[in-house]
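*Asks:* my questions are about this predicted structure, shown below with the sequence.
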Amino acid sequence: MNKSELIEQIAKRSGLTLVSSRNALDALLSTVSEALASGDRVQLVGFGTFKVTERKEREGRNPQTGAVINIPATKTPSFSAGAELKKSVNK
C-alpha cells in the first residue's frame, strides 16, 4: 500500500474527505518525525513504539579493495511492533 492508497483508506474508514485525510496523515508523520529528531520516543499503545537508536563508530572494509575504513557513529530511527499489531499480523 502506498501513501495515496493509505489516504483513501483513512478517508473511507473515518468519513473524512481525501484532503482532510491527507492533512491528518501528514500531521501525524511530521509530528512523529519532529519528536524523533528531538530525541523523544513515540509510543502508540497496541501499535508500537518509534524511537531513535545510536550506532557506535566501527571499522568496516571496502569490499572492492579490502581496505579498512572508519564508519562514523550515527543515529537511526527504529520501530518496535506492539502486541496488538503482532496479533493482527499473525492471524
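*Replies:* Yep, that arrived. Residues are numbered from 1 along each chain as shown.
*Asks:* from here on, just use CA atoms for contacts and neighbour counts.
*Replies:* Will do.
*Asks:* apart from its chain neighbours, what residue comes closest to residue 39?
*Replies:* residue 52 (6.8 Å; CA to CA, 6 or more residues apart in numbering).
*Asks:* next one: residue 49
*Replies:* The shortest distance from residue 49 to any non-neighbouring residue, by CA to CA, 6+ apart, is to residue 43 (4.3 Å).
*Asks:* and the residue nearest to residue 39, how close does it get to residue 60?
*Replies:* 23 Å (CA to CA, to the nearest Å).
*Asks:* so these two - more neighbours on which side?
*Replies:* Neighbour count, other CA atoms under 10 Å: between residue 52 and residue 60, residue 52 has more, with 18 against 12.
*Asks:* A further structure is provided below for comparison with the first:
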Amino acid sequence: MAKPMTKTQLVAALAEEMGTDKKAAGTALDAVAAIITKEVSGGGAVTIPGVGKIYCRERPEREVRNPATGEKFMKEADKVVKMTIAKALKDSVNE
C-alpha cells in the first residue's frame, strides 16, 4: 500500500490543479476543512461530489470489553464521524 498523501503534497497538487500559488491553495484547503468541521460538529452533513458524504452519527450506550483485563463495562452514548464513499470514486478504484 502506498503512503498517504501529506498536507504539503496535497496543497502542492491543489495549487497545480488550480493554477495558483501554494499559499492560496493552502488557505482554500484550510477553509474547506473548517467548513466541514463546523457543519458536521453541528449535526449536519457535507457531500463532496465525486468523493462522498461526511456526517455525524450517534451511537447508543453499549457494553464493551477491556482487551487487556477482559473486564466488561458500559460505555456511554457518544457521537462518531462517518463517511460514505461516492460510487464514482469506488468505481474509479476498481477500473
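*Replies:* It's in. Keep in mind the model is a prediction, meaning the values are calculated, not measured.
*Asks:* what's the matching range in the second structure for the host helix or strand of the residue nearest to residue 39 of the first structure?
*Replies:* For residue 52 of the first structure, the host element (DSSP states H and E) is strand 48-55. The aligned range for strand 48-55 of the first structure in the second structure is 52-59, by TM-score structural alignment.
*Asks:* what does the matching stretch contact?
*Replies:* Residues from elsewhere that reach stretch 52-59 of the second structure (CA atoms under 8 Å, 6 or more residues apart in numbering): 40-41, 43-47, 77-86.
*Asks:* which residue of the first structure sits farthest from its center?
*Replies:* Distance from the centre of the first structure peaks at residue 65, with 34.4 Å (CA atoms, centre = their mean).
*Asks:* map that residue across to the second structure for me.
*Replies:* That one, residue 65 of the first structure, aligns with residue 69 by TM-score structural alignment.
*Asks:* so its match sits in a strand?
*Replies:* No. Counting by DSSP: H, G, I helix; E, B strand; the rest coil, residue 69 of the second structure is located in no strand; its state is coil.
*Asks:* neighbours of the closest residue to residue 86 of the second structure other than its chain neighbours, just the number please.
*Replies:* Once flanking residues are discounted, residue 86 of the second structure sits nearest to residue 52: 4.3 Å by CA to CA, 6+ apart. Look at residue 52 of the second structure: counted by other CA under 10 Å, it has 17 neighbours.
*Asks:* picking that back up, the following helix or strand past the strand holding residue 52 of the first structure vs the second structure, mean deviation?
*Replies:* Next in sequence after strand 48-55 of the first structure, counting helices and strands by DSSP H and E, comes strand 58-61. Taking mean CA distance after the TM-score superposition for the first structure, the mean distance separating strand 58-61 of the first structure from the aligned residues in the second structure is 1.2 Å.
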